[in-house]
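Undergrad: sequence isn't available, so here's the structure alone:
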């Protein structure tokens, strides 16, 4: 009789052959015995039907399932519904994991009660060196436990490499799209983290679950800035779904409209500065300065604040665009 796998790794994908093959290659070198886990590739309606997987041999059980093109949120849920493991590991198709990653995530789920576990991923540009990847994507430090794990704010939840007990995943309500299909990125990971928090779960980053996220948005400042613009536009719908969530996302604190009589003088000044810095002429000037510095004088002390202001300007523009879209929808 075939042994039921303890872990189900769920990877949604759309037309991404090379990243998927790299991810599977890393999963084939895990410290766990192959019978302990299965890998489910959820093809989100790719034109090639992920047919490149046919005939490939891996030590673990590999399952390929397909759904109509309904997005990564629905693909992850579909994979979870079709899975057999008692622990679900959601993994992006552009992630590669270290040999001990799955074992570490499984141990974290067993060690901590009511926990959603994240991997400790290094963010990398997939096409090699990128000044923006080096200087523009620094994450703040977080307190660590004795074994290197760290308890994170729930708003830092992401599905790049996330593990949760199967029963807990369905108790929390699976993944949901808080934007109602109005935008992408759709904040389904933060939404999940928030609902997990409301259910009494905590978010733990597992230091031993190491890996790399080869993120295309780190290739250049302009790519990252426009991704932030789209994300902040859809954040408006996130806050419509969860009004209590906004104070927990500090990066948006100075991107929202001024609340006269409520905002502090310092916050009002920051919001006014963001308003000025988000104008197209100012953003064009800042982006031009960044290009010159990258080419002739790539000093981190100059590039880091410049990257922050450019990204912040596009975030401001995106959030205001979302507010306008919400206003138009309410008029209908």
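TA: It's in. Nothing here was measured: the structure is a model prediction, and the numbers come from that model. Numbers count the residues shown, from 1 in each chain.
Undergrad: every contact and neighbour count from this point should use C-alpha atoms.
TA: Will do.
Undergrad: which parts of this protein are strands?
TA: Taking DSSP state E as the test, the strands found in the chain are 7-13, 37-43, 61-66, 87-91, 95-97, 115-124, 150-152, 161-165, 202-214.
Undergrad: reformat those strands as a markdown table; add mean neighbour count and distance to residue 232.
TA: Output for the strands of the chain, formatted as a markdown table (neighbours: other C-alpha atoms under 10 Å; distance: least, C-alpha to C-alpha, whole Å):
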| stretch | mean neighbour count | distance to residue 232 |
| --- | --- | --- |
| strand 7-13 | 26 | 23 |
| strand 37-43 | 26 | 27 |
| strand 61-66 | 16 | 30 |
| strand 87-91 | 27 | 24 |
| strand 95-97 | 25 | 24 |
| strand 115-124 | 23 | 21 |
| strand 150-152 | 18 | 22 |
| strand 161-165 | 26 | 22 |
| strand 202-214 | 23 | 22 |
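Undergrad: which of these sits closest to residue 19?
TA: strand 95-97 (7.6 Å; C-alpha to C-alpha).
Undergrad: who are the packing partners of that closest one?
TA: helix 17-27, strand 202-214 (3 or more C-alpha pairs under 8 Å, 6 or more residues apart in numbering; DSSP states H and E).
Undergrad: can you do 10 Å?
TA: In terms of contacts (3 or more C-alpha pairs under 10 Å, 6 or more residues apart in numbering; DSSP states H and E), strand 95-97 is packed against helix 17-27, strand 115-124, strand 161-165, strand 202-214.
Undergrad: name the nearest residue to residue 205, ignoring sequence neighbours.
TA: residue 118 (4.6 Å; C-alpha to C-alpha, 6 or more residues apart in numbering).
Undergrad: then this one, side by side with the first:
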């Protein structure tokens, strides 16, 4: 039987960082205020791999705000594991270095473990993005890459978790094992894999929406950040599924599985018609299918954002979504997986059931669009 999580048991806060001395200083100041109001014992463990002036600034911040500083490798997973190795308390709290902690965060995490009828192994807090969003931030927002940071507000429990603002019982962490540090890239994927092992133990990942971190938009507001994340996040799905093959399940295909082959078919037919001197009805079909899909995508984006969106932002968001999907497919193909375009990572039946209705609506709209294009092509062929 696990020991209940209480303030008296204490909390060890683990912060991996690299070359973010200014952001880290603000973050540690907010943590210092939060720890001062917390009634139980606490510690902050910063694991850093910076050098020169950045390192000296981080050392000064840790001294100023009562944080332990450790030397870590240039690998976020290994940094978190090293922090756990030096942690003393019953609750492990993982926080990123580019956030600000809102008051009451620690106590909100502790409350999340007191759920009648269920055994909670971890708790996911809420991350809200703040600051002025520039051009690339609007692209990121439209792409949906930031959606998972607000999952704690949407659901009482989580199928998987992200590592920022995540607490884990120390006894659970020791039982299931450390963050997997053999994955490619320096970060990414290990939070999904670790949270799956928690759920696989029969434990719940509770939401703690009152445990809030404010995340600066600054670290997302550049093209490199989006290029890097779409590559890592897309590719890492295959590595998590390779480690846990039971996660690789059939999923309802995305629109491109139908749109791209049909568009290519129409385009080829139109090109053949044009070379034979006939009206290129097929080219009309290809253009119409793409145009109608783009119009629908734009309408959905405007509705979700409750206002008109910048078409350039949306076009780039579509590009980054396609890039994510391309790396996802490439990752699975590289491991010899079959048909990754109709398979994906599914953690449990709740995750699968939750997507049924929106996927059904999406496919209904798509098939109506395809049927409309076909009918128009038939009419045009007869008229011309």
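TA: Sure, I can see it. These numbers were taken from a predicted model, which means no experiment stands behind them.
Undergrad: before we move on, back to that, got the strands of structure 1 as a markdown table, with distance to residue 240 of structure 1 columns?
TA: Below are those laid out as a markdown table (distance: least, C-alpha to C-alpha, whole Å):
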| stretch | distance to residue 240 of structure 1 |
| --- | --- |
| strand 7-13 | 27 |
| strand 37-43 | 30 |
| strand 61-66 | 32 |
| strand 87-91 | 26 |
| strand 95-97 | 31 |
| strand 115-124 | 25 |
| strand 150-152 | 24 |
| strand 161-165 | 25 |
| strand 202-214 | 23 |
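Undergrad: for residue 26 of structure 1, which of those is the nearest?
TA: Ranking those by proximity to residue 26 of structure 1 (C-alpha to C-alpha) places strand 95-97 first, at 5.7 Å.
Undergrad: after superposing, tell me the mean distance of the closest one to structure 2.
TA: Once fitted to structure 2, strand 95-97 of structure 1 is off its aligned match by 1.3 Å on average (mean C-alpha distance after the TM-score superposition for structure 1).
Undergrad: pull the residues that contact that strand.
TA: 11, 19-30, 91, 119-124, 160-161, 209-215 (C-alpha atoms under 10 Å, 6 or more residues apart in numbering).
Undergrad: just tell me what residue 21 of structure 2 corresponds to in structure 1.
TA: When structure 1 is aligned by TM-score structural alignment, the residue opposite residue 21 of structure 2 is residue 17.
Undergrad: now do the contacts for that match.
TA: 48, 50, 51, 52, 53, 93 are the contacts of residue 17 of structure 1 under C-alpha under 10 Å, 6+ apart.
Undergrad: about what we covered before: now the helices and strands packed on strand 95-97 of structure 1 as JSON lines including distance to residue 107 of structure 1?
TA: Formatted as JSON lines, those follow (distance: least, C-alpha to C-alpha, whole Å):
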{"stretch": "helix 17-27", "distance to residue 107 of structure 1": "17"}
{"stretch": "strand 115-124", "distance to residue 107 of structure 1": "10"}
{"stretch": "strand 161-165", "distance to residue 107 of structure 1": "10"}
{"stretch": "strand 202-214", "distance to residue 107 of structure 1": "9"}
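Undergrad: ok, and the contacts of residue 17 of structure 1 in structure 2?
TA: Contacts conserved in structure 2 for those, counting by both residues aligned by TM-score structural alignment, their matches' C-alpha atoms under 10 Å: 50, 51, 52, 53, 93.
Undergrad: a markdown table for those residues, including neighbour count and distance to residue 205 of structure 1?
TA: Compiled in a markdown table, those are given as follows (neighbours: other C-alpha atoms under 10 Å; distance: C-alpha to C-alpha, whole Å):
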| residue | neighbour count | distance to residue 205 of structure 1 |
| --- | --- | --- |
| 50 | 22 | 31 |
| 51 | 12 | 34 |
| 52 | 12 | 33 |
| 53 | 15 | 31 |
| 93 | 25 | 20 |
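Undergrad: farthest pair in those?
TA: Farthest pair in those, by C-alpha to C-alpha: 51 and 93, 15.6 Å.
Undergrad: translate residue 295 of structure 1 into the numbering of structure 2.
TA: Checking with TM-score structural alignment, residue 295 of structure 1 has no match.
Undergrad: so what's residue 48 of structure 2 up against?
TA: By C-alpha under 10 Å, 6+ apart, the neighbours of residue 48 of structure 2 are 15-20, 54-55, 58-59, 69-76, 79.
Undergrad: same question for residue 46 of structure 1.
TA: 13, 14, 15, 16, 66, 67, 68, 69.
Undergrad: rerun at 8 Å
TA: 13, 14, 15, 69 (C-alpha atoms under 8 Å, 6 or more residues apart in numbering).
Undergrad: same deal with residue 203 of structure 1?
TA: Applying C-alpha under 8 Å, 6+ apart, we find residue 203 of structure 1 in contact with 115, 116, 117, 118, 151, 152, 153, 154, 157, 193.
Undergrad: show me what it aligns to in structure 2.
TA: Checking with TM-score structural alignment, residue 203 of structure 1 has residue 205 as its match.
Undergrad: now do residue 188 of structure 1
TA: Aligned counterpart of residue 188 of structure 1 in structure 2: residue 190 (TM-score structural alignment).
Undergrad: surely that match is in contact with residue 180?
TA: Yes. Checked against C-alpha atoms under 8 Å, the pair residue 190 of structure 2 and residue 180 is within contact range at 5.8 Å.
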